[in-house]
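Participant: have a look at this fold, sequence not included:
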């Protein structure tokens, strides 16, 4: 990715507790390096704790917006990092489903790990 590819674009990162840390931090840094503004969206407020694998707790990350308080129209793209606990919690949340659906309806890029 070149330095200016995402200049002026805001990219939502959708995650909750149990997100795989490296799958959150690596693309987050890539978005920043490309000039974009990464924003953490979660069904939870406050902060989320990542995981290193399925059993080891990782770092905590501050949540910028709760999924029910924002829409896809506010972002230029979406990244959905992996993690077993993360995916299980996100897939059943109605606010998350609505948020993600909006990106597809608006034909915006979605990256899922």
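Facilitator: Noted; the coordinates are in hand. All of these numbers come straight from a predicted model, not from anything done at the bench.
Participant: all contacts plus neighbour counts: C-alpha atoms, from now on.
Facilitator: Will do.
Participant: can you pull the buried residues of stretch 93-108?
Facilitator: Residues of stretch 93-108 classed as buried by neighbour count (16 or more other C-alpha atoms under 10 Å): 95-96, 99-100, 103.
Participant: can you check stretch 21-28 too?
Facilitator: In stretch 21-28, counting by 16+ other C-alpha under 10 Å, buried: 21-24, 27-28.
Participant: just how off-centre is it within its chain?
Facilitator: Put simply, stretch 21-28 sits 9 Å off its chain's centre (C-alpha atoms, centre = their mean, to the nearest Å).
Participant: repeat for stretch 27-47
Facilitator: Offset of stretch 27-47 from its chain centre (C-alpha atoms, centre = their mean): 6 Å.
Participant: this is the comparison structure:
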């Protein structure tokens, strides 16, 4: 029998991540007993942001080239403006997102994080939400965009902003638990 406490979660981020959107889900998953791995393009510490001011840094556990999709039960994509904007120009990051979505494993993107879903070409025909400035990009990529604190469409979980983190984390935990029970 599998549960969240036996899950292994991947977070992909780089400089410019919104601090609460990485740290809060990370801590919530660790508190639930999951193993959490942070991957980034480089092994150096990455800079968090508290809106438009510098926040804390965190050192990635691995680099993107070390990610093996089969090792993880779910993926979290924090927002922040610079983080997903930089990552969507990184082929490895985009390929990781596409592979996770294709695998059927839960993929959770918050705020500006859905930019990576657009770049990975995985939102066509899906219902999603995001920070307001991304909604046209999502619509142009074929998504049905709504304004709700959390949207679950199959294995995609999306939220709009830091205030949505509790609902975002709850939906992701439920998706990972349900996915684990299907494999058990």
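Facilitator: Noted; the coordinates are in hand. Since the model is a prediction, treat every value here as computed from it, not as a measurement.
Participant: can you pull the buried residues of stretch 53-68 of structure 1?
Facilitator: Here stretch 53-68 of structure 1 shows 57-58, 61, 63-68 as buried, counting by 16+ other C-alpha under 10 Å.
Participant: using CSV, lay out the buried residues of stretch 21-28 of structure 1 together with secondary structure.
Facilitator: What follows is the buried residues of stretch 21-28 of structure 1, written out as CSV (DSSP: H, G, I helix; E, B strand; the rest coil):
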residue, secondary structure
21, helix
22, helix
23, helix
24, helix
27, helix
28, helix
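Participant: in JSON lines, list these along with distance to residue 90 of structure 1.
Facilitator: Below are the buried residues of stretch 21-28 of structure 1 laid out as JSON lines (distance: C-alpha to C-alpha, whole Å):
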{"residue": "21", "distance to residue 90 of structure 1": "16"}
{"residue": "22", "distance to residue 90 of structure 1": "18"}
{"residue": "23", "distance to residue 90 of structure 1": "15"}
{"residue": "24", "distance to residue 90 of structure 1": "15"}
{"residue": "27", "distance to residue 90 of structure 1": "19"}
{"residue": "28", "distance to residue 90 of structure 1": "19"}
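Participant: now the aligned residue in structure 1 for residue 78 of structure 2: how far from residue 19 of structure 1?
Facilitator: Matched to structure 1 by TM-score structural alignment, residue 78 of structure 2 sits across from residue 81. Here residue 81 of structure 1 is placed at a distance of 7 Å from residue 19 of structure 1 (C-alpha to C-alpha, to the nearest Å).
Participant: what's the answer for residue 69 of structure 1, then?
Facilitator: 20 Å.
Participant: out of residue 81 and residue 19 of structure 1, which sits in the busier spot?
Facilitator: residue 19 (28 against 24; other C-alpha atoms under 10 Å).
Participant: so what does that one match up with in structure 2?
Facilitator: Counting by TM-score structural alignment, residue 19 of structure 1 corresponds to residue 17 in structure 2.
Participant: from what I see, its match and residue 49 are in contact.
Facilitator: Yes: the criterion here is C-alpha atoms under 8 Å, and residue 17 of structure 2 meets it with residue 49 at 5.9 Å.
Participant: what sits in contact with each of the two?
Facilitator: Shared contacts of residue 17 of structure 2 and residue 49 (C-alpha atoms under 8 Å, 6 or more residues apart in numbering): residue 80.
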